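In: Below are the sequence and a predicted model for it; my questions follow.
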Amino acid sequence: MSQHKVVLLLGSNIGDQKNNIDTALNKLSETCTILKKSEYLTSEPVEFASSNIFCNIATIISTHLSPIQLLDYVKKIEIDMGRLTDSTVSKVYTDRIIDIDIVKYGELKFVSERLEIPHNRHLFEREFSRILLKDLFKKTNT
């Protein structure tokens, strides 16, 4: 089984945000290997109004899962942790206990109804994402 390096962004703005992210990372590590993590970063909500500040982190994982299998796995983590709405489905951003986005999957370019890789908003449009990814990549030659 071949392994793939994948960049994920995790965020939370409900409850103990840092603990929520750490819980999600622990659940990810049950199936994937976490290779690198950025520092934690707090940021204002993007594309919706909320008084809840986000805590975010970027990570590089190694996984044998296909992109869709990985998407299903991270969505299951989100639901298991209590996430009630999926913005991909509802098209509306809301507060969330955990959000896990697949930003890059090796050098793969992939588009489906459920998933687009690379996640161009995180790579090019969102300031907090650029800060996290810069921090992540300065720690590695990946």
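Out: That came in fine, so what should we check first?
In: from here on, contacts and neighbour counts on C-alpha atoms
Out: Will do.
In: Could you list the buried residues of stretch 58-74?
Out: Using 16 or more other CA atoms under 10 Å as the test for burial, stretch 58-74 gives 58-63, 65, 67, 70-71, 74.
In: take a look at this one as well, against the first:
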Amino acid sequence: MTRVFVALGANLADPVGQLERAVAALSQLPGTLLVACSRFYRSAPMGPADQPDYVNGVAELATHLAPHALLDALQAIELSQGRERKAERWGPRTLDLDILLYGQWVLDDERLTLPHYGMKQRAFVLVPLSELAADLVLPDGSALADWVADCDRRDLHALSLPLHR
């Protein structure tokens, strides 16, 4: 099985509930084990400021699914929870599930970039990821702890205890 980290985000239609339902759905994926989930955090939105704050977290999975099969499964969960894909980037959404890391894979194609292209610049990803894997070394050889130490956490507020450990 491959160790995978998935970012969770929502800012519409009961964001905490959306993330809790997403975690439950992740635990039901075929060939996949939900290992742990970080606590949830509230953060200011990226992009347009005229939208509600986001709730974010990170889930750790162990999976036999290939990267694109996992992506398809995550997008099906998003759709089942009311996600509407729009051209606008960083707009409001009921649920956003992004593969951050798929083992030590490096991949860049029209559907998927691994590691996730923006993860190193986002406190709402780095901090919950570090809860699950503080000693993680990224595929480029950099230490997650170094990225976490340098990130701006001013707009990040913990909302809950971890759901699963």
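Out: Sure thing, it's come through. Because the structure is a prediction, the values reported are computed rather than measured.
In: What's the match for residue 5 of structure 1 in structure 2?
Out: Superposed on structure 2 with TM-score structural alignment, residue 5 of structure 1 falls opposite residue 3.
In: That match contacts residue 103, correct?
Out: Yes: between residue 3 of structure 2 and residue 103 there is a contact under CA atoms under 8 Å: 5.1 Å.
In: Farthest pair within the buried residues of stretch 58-74 of structure 1?
Out: 58 and 65 (18.8 Å; CA to CA).
In: Would you quantify the distance from residue 73 of structure 2 to residue 128 of structure 2?
Out: 22 Å (CA to CA, to the nearest Å).
In: Ignore what I typed, I meant residue 90 of structure 2.
Out: Residue 90 of structure 2 is 19 Å from residue 128 of structure 2, by CA to CA.
In: These two: who's more crowded?
Out: A count of neighbours by other CA atoms under 10 Å puts residue 128 above the other of residue 90 of structure 2 and residue 128, at 24 against 13.
In: What does the more buried one correspond to in structure 1?
Out: Aligned partner of residue 128 of structure 2 by TM-score structural alignment: residue 132.
In: Report the distance from whichever strand or helix holds its match to the chain centre.
Out: Following DSSP states H and E, one finds residue 132 of structure 1 within helix 127-138. Offset of helix 127-138 of structure 1 from its chain centre (CA atoms, centre = their mean, to the nearest Å): 13 Å.
In: Please name every helix or strand in contact with that helix.
Out: On a contact count with 3 or more CA pairs under 8 Å, 6 or more residues apart in numbering; DSSP states H and E, helix 127-138 of structure 1 meets strand 41-43, strand 54-63.
In: Take the ones you listed and write them to JSON lines, including distance to residue 13 of structure 1.
Out: Formatted as JSON lines, these follow (distance: least, CA to CA, whole Å):
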{"stretch": "strand 41-43", "distance to residue 13 of structure 1": "9"}
{"stretch": "strand 54-63", "distance to residue 13 of structure 1": "4"}
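In: Fine by me, we can end here.
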